[in-house]
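# Attaching a predicted model along with its sequence, questions to come.
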Amino acid sequence: MTTTRFAPSPTGYLHIGNLRAAMFNYLIARKAGGTFILRLDDTDRERSKQEYSDGIMRDLEWLGLTWDRVERQSDRLDRYAAVADDLRVSGRLYEVFETPTELDLKRKKLLNMGRPPVYDRAGLGLPDEEKARLRAEGREGYWRFLLDQQRIEWADGILGDISIDAASVSDPVLIRADGQVLYTFASSVDDVDMGVTDIVRGADHVTNTATQIQIIQAIGGGLPNFAHHSLLTGAQGEELSKRLGTLSLRDLRANGVAPEALLSLMARLGSSQPVELRMSLEEIAEGFDLSQFGASPTKFDAEDLWPLTRERNQRLPFEAVRDRVAELGVPADLAERFWRVASHNITRLDDLAGWWEIFSKGADPVIDPEDADFVAQAMALLPQGPFTDATWGEWTAAVKEATGRKGKGLFMPLRKALTGQAHGPEMADVMPLLQVVRARG
């Protein structure tokens, strides 16, 4: 059975860069009728916080990316310890003692010699007495995985055939001196134990994948299908990572971005398919094809979310917004009419409040000096409310007859006087909603 996972670290809130991995893995599982696991990679005890775990779940629920089960790495520490012991016995996990300063000097020396800065395995053959001496000096050992120095190859679902020479990669650190199990190791153990069959993540994980393939093989697991999606840049191709704090999903939600808009954009961004609004994840899943995505960096512009949000909101039936409209104080007998009139003149649902403010309390009239006398004459001809569907046509006909004005010169000053806006819904539809007309005097 197809099993995928989304494995964020609860050390911060989800941002737009995380969403692609979450979506792609979700869609693969749902299309196949499989299992989608939310796995919280929370082995970093200092930085992992419950508020971030809760925030991750809220964001995914907002988007409808529901999971079949939740796993937490912090609940699996005994399992990692047992697997680490097995790797020590087999000679694939070895203890090292170099300090960050010593490693940095080694890297610089290799670079100056024109060689790749790969760890030299100096700690691999340390005798026990030397390890004891280093510990007596106050050093703490940490653990590296011994890579087989051969080519690591896989058929990537997006990038195509990948081949990496393991000799060009440093033996990865799997366990820190303080005992913290690092992502590369814990993730590999989890993927094996949880039967993960497909993994989609960012192209910045390609080297991780190469090393994890050997770790998975060393612990006797079967290899999943890997795919690495392109990384996002800003609209001008600039690095996006520095702006991710302003592109958190919770901030986009708070600003009024519609979940369907975000999902529709991210499901097609970087693919050969056009971006089109889809109103459900089922629709998005039908058209999702991993092979349609390219490897080149993908430009993301948050402004692209607003036309989609506008379209989504305009498609909503009244039943979907009934409670929101009622909360604005719109009378029940006007609520559906109000939605029909206002919905085509908003981008965010929060914009509804501004229109009801205009209709219910009256707008500050906007009257150009050259139109002042005309508006005063017209307002004298405006009948007393309540207004009907026929009021606008009857009133403007009377004003035209009395003043001789017509066309834009007739209609625009009256619209601005009644609504304070140069643009908006058809005035024939607006008139029955007007509770107060300030321009009367």
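Right, received. Where do you want to start?

# okay, CA-based contacts and neighbour counts for the rest of this
Fine.

# P8 sits in which helix or strand?
In this structure, P8 sits in neither a helix nor a strand according to DSSP states H and E.

# Look at it and say how many residues are nearby.
If you count neighbours by other CA atoms under 10 Å, P8 ends up with 20.

# just checking, it touches L40?
Yes - in this structure, P8 is within contact of L40 by CA atoms under 8 Å, at 5.6 Å.

# Can you point out the buried residues in the helix or strand that contains W395?
Assigned by DSSP H and E, W395 belongs to helix 391-403. For helix 391-403, a neighbour-count test (16 or more other CA atoms under 10 Å) marks 391-392, 395-396, 399 as buried.

# which one of the residues you listed sits closest to G245?
W392 (48.9 Å; CA to CA).

# where's the closest one relative to G441, distance?
19 Å (CA to CA, to the nearest Å).

# swap in T4?
Plainly put, T4 is 66 Å away from G441 if you go by CA to CA.

# Which stretches in the stretch 201-350 of the chain count as strands?
Taking DSSP state E, counting those that start in this stretch as the criterion, the stretch 201-350 of the chain contains strands spanning 225-229, 232-233, 298-299.

# I'd like those as a markdown table, with distance to S187 and mean neighbour count appended.
Formatted as a markdown table, the strands of the stretch 201-350 of the chain follow (distance: least, CA to CA, whole Å; neighbours: other CA atoms under 10 Å):
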| stretch | distance to S187 | mean neighbour count |
| --- | --- | --- |
| strand 225-229 | 14 | 22 |
| strand 232-233 | 23 | 20 |
| strand 298-299 | 26 | 19 |
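
# wait, which of these is closest to V437?
Of these, nearest to V437 by CA to CA is strand 298-299, at 47.3 Å.

# now for that closest one, which elements pack on it?
Under the contact criterion of 3 or more CA pairs under 8 Å, 6 or more residues apart in numbering; DSSP states H and E, strand 298-299 touches strand 232-233.

# And here is the other one:
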Amino acid sequence: MTTRTRFAPSPTGFIHLGNIRSALYPWAFARSTGGAFILRVEDTDVERSTQASVDVILEGMEWLGLDYDEGPFYQMQRMERYKAVLAELQAAGHVYPCYMSVAELDALRERQMAAKEKPRYDGTWRPAPGKTLPAIPAGVEPVLRFMNPQDGSVAWDDKVKGRIEISNAELDDLVIARPDGTPTYNFCVVVDDIDMGMTHVIRGDDHINNTPRQINIFRALGAEPPVYAHLPTVLNEQGEKMSKRNGAKPVTAYRDEGYLPDAMVNYLARLGWSHGDDEIFSREQFLQWFDLDHLGRSAAQFDEAKLRWVNAQHLKAMADESLAALVAEQLLKRGVSADDRLARICGLFKDRCDTTVALADWAERFFVENVQASPEEHAQHIVPAIYPALDTLAGKLADADWSKSSIAAAIKETLAAHGLKMPQLAMPVRVLVMGTAHTPSVDAVIELLDRKLFLTRLEKR
């Protein structure tokens, strides 16, 4: 059997890291088993669904490299199919019209809650042998309800939660079509999963309550339910469920903030799955190792400091040329154009950066006219006593071979001529030419600067 998984987001808000993890695992399972991964957009909530939210889903998946084999399919474009299946279910006696008004449902729930009972539809309009149904009220369009089995139970072996069994007596008759005939979420999902041949449904555990209802609809349609794996919630740093309401950012914000897609995949994979004690791994290793048996049962908590650390490890390991291409994009957003020095600049500074934005902050100093140190650093290091040594260094480097070895030799000669130690000269030079006293080796930094720009900055005291 070929594995077929899916990601089925609802475009009612911008997709965040907690959501995209529910795409990562089914994608990884499909890729690791040689199966197919399908993207399905569940956009039946017409009032809240937006194209902007769809765009973030597509952009986020593209950025993370979560490629899909089929789709995107949109539920609103499949309405005729849903209505045809509804008609089949109704003809087979699995569906019935219910004329209970919203006011009557509210009053029923209030009575049940007052009696400390579980609020639920009481089956008033459910047909049964020998039962007389109420008179159909004039001018009322009914909803369609699924006739849930009243005996037995629904059970499945969840790949995360283990064995789950729920009595059918706990389930009321689900509304599967609204008064205007529009099918509801739980029904559409089942039809889609059957039509698209889903073998495994890997999704958040907020869907567990839907699962027994969906399994009963599968069986009414003569289909075998897929294997389920319900993932624990991702919590934010305050321990609340990650959501837009609780400050979660769109996944594309991390792209703009300079995170690497492979680092994000690495970090997200560890939010609910593990391979021994491995913290840092490549995408290829992840796909080689991934299975459903090592999904965690406990809620995972997002930690931005840990994400930055993971990103820093991937950034350090990345080839300088590849990194330069990403940093060039960040620079272009600032209106700064780089040249062929950029890869070497990235190689020099990447060990002290955790995002491509931070790396671009360093790189930018090599391609703009002016840099500005803080008043405190400037006052501490740029003092009149050092001016003669700066003038000597400038003179030696005005015509010297522009190489690291020649620059190092000029610095050494200047130190000797003025009786200085390296920090006494290097710190002021760094402040003047880079805007900070804290940089890698000063000769390596100077070599990557344009000579004319270096000399101009050295004169501005």
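Right, received. Where do you want to start? Computed from a predicted structure; not experimentally measured.

# for the buried residues of helix 391-403 of structure 1, which one is nearest L249 of structure 1?
Among those, and counting by CA to CA, the member closest to L249 of structure 1 is W392, at 43.7 Å.

# SS state for the closest residue in space to that closest one that isn't next to it in sequence?
Sequence neighbours aside, A428 is the residue nearest to W392 of structure 1 in space, at 5.1 Å (criterion: CA to CA, 6 or more residues apart in numbering). In three-state terms, and counting by DSSP: H, G, I helix; E, B strand; the rest coil, A428 of structure 1 is helix.

# For whichever residue in structure 2 pairs up with A428 of structure 1, give me its contacts.
Per TM-score structural alignment, the equivalent position to A428 of structure 1 in structure 2 is D443. Going by CA atoms under 8 Å, 6 or more residues apart in numbering, D443 of structure 2 touches 404-405, 407-408.

# burial count for H438 of structure 2?
H438 of structure 2 is flanked by 12 other residues according to other CA under 10 Å.

# what sits against P127 of structure 1?
Contacts of P127 of structure 1 (CA under 8 Å, 6+ apart): none.

# Burial check on the closest residue to L326 of structure 2 other than its chain neighbours, number of neighbours?
Closest residue in space to L326 of structure 2, ignoring its immediate chain neighbours: T356 at 6.9 Å, by CA to CA, 6+ apart. Counted by other CA under 10 Å, the residues lying close to T356 of structure 2 total 29.

# And T33 of structure 2, by the same measure?
15.

# how close does the nearest residue to it once chain neighbours are set aside sit to P225 of structure 2?
With sequence-adjacent residues excluded and distances taken as CA to CA, 6+ apart, T33 of structure 2 is closest to T3, at 6.7 Å. The gap separating T3 of structure 2 from P225 of structure 2 is 14 Å, by CA to CA.

# More neighbours: which of those two?
P225 (21 against 18).

# Roughly how far does that one sit from H200 of structure 2?
9 Å.

# just H314 of structure 2 next, same as before
The spacing between H314 of structure 2 and H200 of structure 2, counted by CA to CA, is 31 Å.

# the more surrounded of those two?
H314 (23 against 20).

# list the contacts for the equivalent of the more buried one over in structure 1?
Under the alignment by TM-score structural alignment, H314 of structure 2 pairs with R312 in structure 1. R312 of structure 1 sits next to 258, 260-261, 277, 279 when contact means CA under 8 Å, 6+ apart.

# what's the burial count for D339 of structure 2?
Neighbours of D339 of structure 2 under the rule other CA under 10 Å: 10.

# Check V201 of structure 2 too.
Residues lying near V201 of structure 2 (other CA under 10 Å) number 20.

# which non-adjacent residue is nearest K421 of structure 2?
Using CA to CA, 6+ apart, the nearest residue to K421 of structure 2 is L415, at 6.3 Å.

# wait, isn't that neighbour in contact with A409?
No - L415 of structure 2 lies out of contact with A409 (CA under 8 Å); the separation is 9.9 Å.

# Which one of T4 and G441 of structure 1 is surrounded by more residues?
T4 (29 against 7).

# what about that one, which SS state?
Per three-state DSSP, the secondary structure class of T4 of structure 1 is strand.

# How about the contacts made by it?
25-26, 28-29, 34-37, 196-199.

# T182 of structure 2 now?
79, 83.

# Would you mind finding the match for it in structure 1?
In structure 1, T182 of structure 2 lands on Q180 (TM-score structural alignment).

# Distance of that match relative to I213 of structure 1?
From Q180 of structure 1 over to I213 of structure 1 the distance is 21 Å, taken as CA to CA.

# Leaving out chain neighbours, which residue sits closest to R48 of structure 2?
Nearest to R48 of structure 2 is T12, by CA to CA, 6+ apart, at 5.1 Å.

# wait, that neighbour sits on T44?
No - counting by CA under 8 Å, T44 is not a contact partner of T12 of structure 2; they are 9.9 Å apart.

# and the alignment partner in structure 2 of G195 of structure 1, how many neighbours?
Using TM-score structural alignment, the partner of G195 of structure 1 in structure 2 is G197. Using other CA under 10 Å, G197 of structure 2 has 15 neighbouring residues.

# Check the spacing between the closest residue to G197 of structure 2 other than its chain neighbours and A87 of structure 2 real quick.
Using CA to CA, 6+ apart and skipping the chain neighbours, the partner closest in space to G197 of structure 2 is R4 (6.7 Å). If you measure R4 of structure 2 against A87 of structure 2 using CA to CA, the figure is 27 Å.

# between these two, which one's more packed in?
Between R4 of structure 2 and A87, R4 has the larger neighbour count (other CA under 10 Å), namely 25 against 13.

# and the gap between that one and G71 of structure 2?
13 Å.

# After superposing, tell me the mean distance of the top helix by length along structure 1 to structure 2.
Ranked by residue count, the top helix of structure 1 under DSSP state H comes out as helix 16-31. For helix 16-31 of structure 1, the mean deviation from structure 2 after alignment is 1.2 Å (mean CA distance after the TM-score superposition for structure 1).

# Moving C-terminal from that helix, which element do we reach first?
strand 35-40.

# That following strand: average distance to aligned residues in structure 2?
Compared with structure 2 after fitting, strand 35-40 of structure 1 has a mean deviation of 1.2 Å; criterion: mean CA distance after the TM-score superposition for structure 1.

# returning to what we had before: surely the residue nearest to T33 of structure 2 is in contact with M196?
No - in this structure T3 of structure 2 lies outside contact range of M196 using CA under 8 Å: 11.5 Å.

# R268 of structure 1 -> structure 2?
Match for R268 of structure 1 (TM-score structural alignment): R270.
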